[in-house]
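Q: build the 3D model from these lines:
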Amino acid sequence: MTSTSETKFSVWALMAMVVGSMVGAGIFSLPQGFGRVTGPFGALIAWSIAGVGMLMLAFVFQVLSRRKPDLDAGIYAYAKAGFGNYLGFLSALGYWSAACLGNVSYFVLIKSTLGLFFPVFGDGNTVIAVVASSVILWSFHTLILKGVKGAASINTIVTFAKIIPILLFIVFVIYGFKADVFALNFWGGEDVSFSNIASQVRGTMLVTVFVFVGIEGASVYSRYARNRNDVGVATVVGFLGVLCLLVLVTILSYGVMLRTDLAQLRNPSMAGVLEAVVGPWGAIFVSFGLLISVLGAYLSWVLLAAEILFSASKYETMPRFLSHENKNGVPSHALWLTNIIVQSFLIITLFTEYAFRLAIELTSSMILIPYLLVAAYGFKLAWTGETYDRDPAGHRTDLIRGLVALVYTSGLIYAAGAKHLLLSLVLYGPGTILFIMARREQGKKVFTPTEMIMFAIAALGAAIAIFGIATGRITI
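A: Sure thing, here's the model as predicted:
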């Protein structure tokens, strides 16, 4: 697409992409998600680790947007520039898969919320829930086909609208906060030991990753920015604002209900917390706010998912049919493929008991490799000194930030565990067919020797995971 002045995004629109992408289903499920595994002490440690780690990653995005302004669709382009075609492809595939799975979680949570008032929707994974979700899915599909700019404008408005209910939730919960309840919850259990606290913190890592997914929103849409410096500003400011909301929602909830009760809440668990403070209308209020929030976040994620396929195709790492644009300048083939996959995942939710939790965990798992590669590229750039010979400002600081981001993202993969890594390979392995198609279209050798080894590992891991699911050794 040729970016004209009419399609350029302001810093506010880019910031709305970041906030809109991050503030979705995750924040409304935090009280239950954290309550299942830890208390306030463990939660504060988890948010400190996640906050510092993701802030360093945000700084990496900021630095790369300034030092590599020619690399559009950041999260994919950075991986390719730093580590070659196949890892660049895997970054694009992982990010796109995470976007698709994230959208599934939004639909499940929407219907689970409606299930509070209309039992036919259950926990969001009934036949009626899937049918209703499908109607919303294809309605948004039609809207986006009419133009990306219009959809992004709607996203900006919705982003501001959905922050208001969250802020009011925080105000009401502060009013209902009970110090004695908070004290009883503080250690997260009777066994106060380093190993227990460490286990609690590890148990929250995938939850924190899920709520931070979207931090790269401005970077992905960097080709639309009026000013490339706005990309970094939007990323860091948007991240800090959302982090404050996430911490407040999590910690304040421990002062309203006992941890065991928080763990038993159905999602959106923020509704149950507010109901405990103000009565039944609190659940209705949060549910209404969630519907606005999730629909807005879904719009952001559909845009991001289609954009990453489109850009990868333009960079000749995805098949060329994905670079097709309709008369409105929308990457329509990429959008169709995205929503067909989302529809397929929605159908799969009929066969899993904990559809929302599974969607969260798989979304977090799929985004880990793309984040790791961005952090590694930021560190590599500072380590080798590329671009710093002509602009040495902040070299040492960028090196430290890149290293911290790299250690953090590596730690996330460890925290996710072998199960989630294997499940992610179920998508990475077979998904490589798109890479093979693209390379053959260009008449190029598919893999280098190193890339062949990486593909063999991915394919083997996918086979092990599929065998594990089939035999019941890996449960979903």
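
Q: going forward, measure contacts between C-alpha atoms and count neighbours the same way
A: Noted.

Q: the helices in the stretch 301-450 of the chain, which residues?
A: Secondary structure of the stretch 301-450 of the chain, counting by DSSP state H, counting those that start in this stretch: helices at 332-348, 355-384, 395-431, 433-441, 449-471.

Q: can you say which of those is nearest to W47?
A: Taking Cα to Cα, helix 395-431 is the member of the helices of the stretch 301-450 of the chain nearest to W47, at 12.7 Å.

Q: distance of L258 relative to M270?
A: From L258 across to M270, the span is 14 Å (Cα to Cα, to the nearest Å).

Q: another sequence for comparison is provided below:
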Amino acid sequence: MAKADTADAAPPTAKLTLMTLTAMVVGSMVGAGVFSLPRRFAQETGVAGALIAWAIAGTGMLMLAFVFQSLAVRRPDLDAGVYAYAKAGFGEYLGFFSAFGYWASACVGNVTYWVLIMSTIGAVWPALGDGDTLLAAVLSTIGLWAFFLLIRRGVKEATAINKVVTVAKVVPILVFVILALFYLDTSVFAENWGGADYAGSLFNQVRGTMLATVFVFLGVEGASVYSRHAKRREDVGRATVLGFLSVFAVFASVTIVSYGIMPMSEIAELRQPSMAGVLEYAVGTWGEVFVSVGLIISVLGAYLAWTLMAAEVLFVAAKDDDMPRFLRRATAADVPVPALVMTTLLSQIVLIVTLFSEDAFNFALDLTSALTLIPFLLAAAFAVKVGARHDSLTKGGKASARELVVAVVATFYTAFLLYAAGLKFVLVSFIIYAPATFLFVKARREQGKRLFSPPEAVLCAISVAGAAVGVAAVAAGWISL
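A: Here you go, the predicted model:
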């Protein structure tokens, strides 16, 4: 029998190598998003806009990857990256918001995985629809809790499975790119160049793709979230950059080569996963089956990685007294079970909400991206503070001018993404953020601390007001799910 959970014991921390950390980054980045890219981009823009969008997203996310690499070295005292950087830079309440927002984004993102799996199977089992039917929700629920039991067995076992799955799922994506290049029709590619069938300026076309690019790059911070498990601290930064560079070319290639297979207006109408429809158009039915099998492997691997990271954020936040004490409990196998239960429960709730959504997959995808932007923005802004001045906690002396420039660019990029997300998803994010303050209050009361400082009270009021506006907008139909 497994040993009982305990709040006070310090279980041995599993130590992960550079290869395993890199696999965690790649495993969390290569998930549902890459298989949906052809349709998402074709709905917004043509080849020219896609190239510009990937140039912007690639540069911005590379700057974020460098930020996490730099902070892992400069502030080795901080674990669980995104959350810890926000707290160190801007105080406990914003640190709490960052931890909760990052965790919530992971939970919502996990729902997109199950929706896409069910939509994929729905191509041959119509009762599953686009992954948003009652039967699909029931089967997804079984999957949610089956993975809970798997991860409950231990971190080492789960990360070992993830490493194998990461290799298995990259192969069909690479095969897709190679086959698409072989069947690429230059005349179709040229017709799709300008996106003439779509209204709006090139700027608006590019802006429309931004949340999709954020979603597929989520996970770039994966090694930093799991930093307390690294054998060597410097491996955290190396794994971050290696993971990013490994998948960036793949993501951009999947998008661009699809424009050379079929007209963008037809790509925009494909059911998800649209990559399967593109390959079917090129090579026949076996292409759809091949991609669909690869998707299921990919998505299950990404789900495993994201569930691990989500639970880790809650666990470390509780260890730092920023979440209630019950979340700091872990088993002898180093599994934070209460945090894992909360992660699975929120995913379950969001899964139920998708039954009432007009487009379950795209809504969950965009909401995941929007929830992540505030934690990313705070982490980048903290890197600016670290670069602008040196303190005794910063390792290696004053930051270089290059590090400061990288941090500034990353900050402006994430701020632009918030603008690109639009008011709709900012308000819906507040609906999720505001109730979380109850957890912050509970943690403060457990420690006998003052609930809010004056600045924190103002931030709390803003979040509650935003949530109220968001609820009113949904109720009135101004915002559709």
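
Q: re earlier: more crowded one of L258 and M270 of structure 1?
A: Each of L258 of structure 1 and M270 has its neighbours counted (other Cα atoms under 10 Å); M270 has more, 28 against 19.

Q: can you confirm the more buried one is in a strand?
A: No. The assignment for M270 of structure 1 by DSSP: H, G, I helix; E, B strand; the rest coil gives helix, which leaves it out of any strand.

Q: contacts only, for it.
A: F28, S29, L30, P31, A283, V286 (Cα atoms under 8 Å, 6 or more residues apart in numbering).

Q: that one pairs with which position in structure 2?
A: When structure 2 is aligned by TM-score structural alignment, M270 of structure 1 is paired with M275.

Q: and the two most separated of the contacts of M270 of structure 1?
A: Across the contacts of M270 of structure 1, the longest distance by Cα to Cα is 15.1 Å; it joins L30 and A283.

Q: the two: which is more packed in?
A: For L30 of structure 1 versus A283, neighbours defined as other Cα under 10 Å are more numerous around L30 (26 against 22).

Q: distance of the aligned residue in structure 2 for the more buried one from L149 of structure 2?
A: Counting by TM-score structural alignment, L30 of structure 1 lines up with L37 in structure 2. Applying Cα to Cα, the value for L37 of structure 2 to L149 of structure 2 is 31 Å.

Q: likewise for D79 of structure 2?
A: For D79 of structure 2, the distance to L149 of structure 2 - Cα to Cα - is 26 Å.

Q: higher neighbour count, those two?
A: Taking other Cα under 10 Å, D79 of structure 2 and L149 do not tie; D79 has more neighbours (21 against 11).

Q: now which residue in structure 1 aligns to the more buried one?
A: Counting by TM-score structural alignment, D79 of structure 2 lines up with D72 in structure 1.

Q: helix, strand, or coil at that match?
A: Applying three-state DSSP: D72 of structure 1 is coil.

Q: so it sits right up against R223, yeah?
A: Yes. With contacts counted by Cα atoms under 8 Å, D72 of structure 1 reaches R223, the gap being 5.5 Å.

Q: hey, where'd the helices end up in the stretch 1-150 of structure 2?
A: Using DSSP H, counting those that start in this stretch, the helices of the stretch 1-150 of structure 2 run over 18-29, 32-42, 47-74, 81-90, 92-122, 134-152.

Q: and among those, the most buried is which?
A: With neighbours defined as mean count of other Cα atoms under 10 Å, those peak in mean count at helix 18-29, which reaches a mean of 28.

Q: how close does that helix sit to structure 1?
A: Helix 18-29 of structure 2, aligned to structure 1 and superposed, deviates on average by 0.4 Å (mean Cα distance after the TM-score superposition for structure 1).

Q: related to what we said a few turns ago, and of the helices of the stretch 301-450 of structure 1, who's closest to F61 of structure 1?
A: Closest to F61 of structure 1 of the helices of the stretch 301-450 of structure 1 is helix 355-384 (Cα to Cα; 7.8 Å).

Q: which residues in structure 2 does the closest one match up with?
A: Under the criterion TM-score structural alignment, helix 355-384 of structure 1 matches residues 360-389.

Q: what residues are up against L245 of structure 1?
A: I166, L167.

Q: same check, this time on the one 5 residues further on
A: Contacts for T250 of structure 1 (Cα under 8 Å, 6+ apart) come out as L30, P31, F34, A43.

Q: same thing with G272 of structure 1?
A: G272 of structure 1 neighbours (Cα under 8 Å, 6+ apart): L265, R266, G282, A283.

Q: mind checking how far it is from I110 of structure 1?
A: Applying Cα to Cα, one obtains 15 Å for the distance of G272 of structure 1 from I110 of structure 1.

Q: then G84 of structure 1?
A: 39 Å.

Q: repeat that for G39 of structure 1.
A: Distance from G39 of structure 1 to I110 of structure 1, by Cα to Cα: 27 Å.

Q: likewise T384 of structure 1?
A: When T384 of structure 1 is compared with I110 of structure 1 (using Cα to Cα), they lie 47 Å apart.

Q: could you say which helix or strand holds the residue located most distally from the centre of structure 2?
A: In structure 2, S187 marks the outermost C-alpha relative to the chain mean, sitting 35.7 Å out by Cα atoms, centre = their mean. Per DSSP states H and E: S187 of structure 2 is located in helix 186-191.

Q: give the contact list for the residue nearest the centre of structure 2.
A: Central residue check for structure 2 by Cα atoms, centre = their mean: the C-alpha nearest the mean position is that of L218, 3.5 Å away. L218 of structure 2 makes contact with S28, M29, S369, according to Cα under 8 Å, 6+ apart.

Q: contact partners for the nearest residue to I374 of structure 2 once chain neighbours are set aside?
A: Nearest residue to I374 of structure 2, sequence neighbours excluded (Cα to Cα, 6 or more residues apart in numbering): S98, at 6.7 Å. By Cα under 8 Å, 6+ apart, the residues touching S98 of structure 2 are V82, Y83, A86, K87, I374, P375, L378.

Q: which ones are touching the alignment partner in structure 1 of F244 of structure 2?
A: Taking TM-score structural alignment, F244 of structure 2 has F239 as its aligned residue in structure 1. If a contact means Cα under 8 Å, 6+ apart, then F239 of structure 1 has V18, V19, L55, A58, I215 as its contacts.

Q: so of these, which two are at opposite extremes in space?
A: Counting by Cα to Cα, the most remote pair of the contacts of F239 of structure 1 is V19 and L55, 14.3 Å apart.

Q: for the match of M270 of structure 1, give its distance to M210 of structure 2.
A: Relative to M210 of structure 2, M275 of structure 2 is positioned 19 Å away (Cα to Cα).
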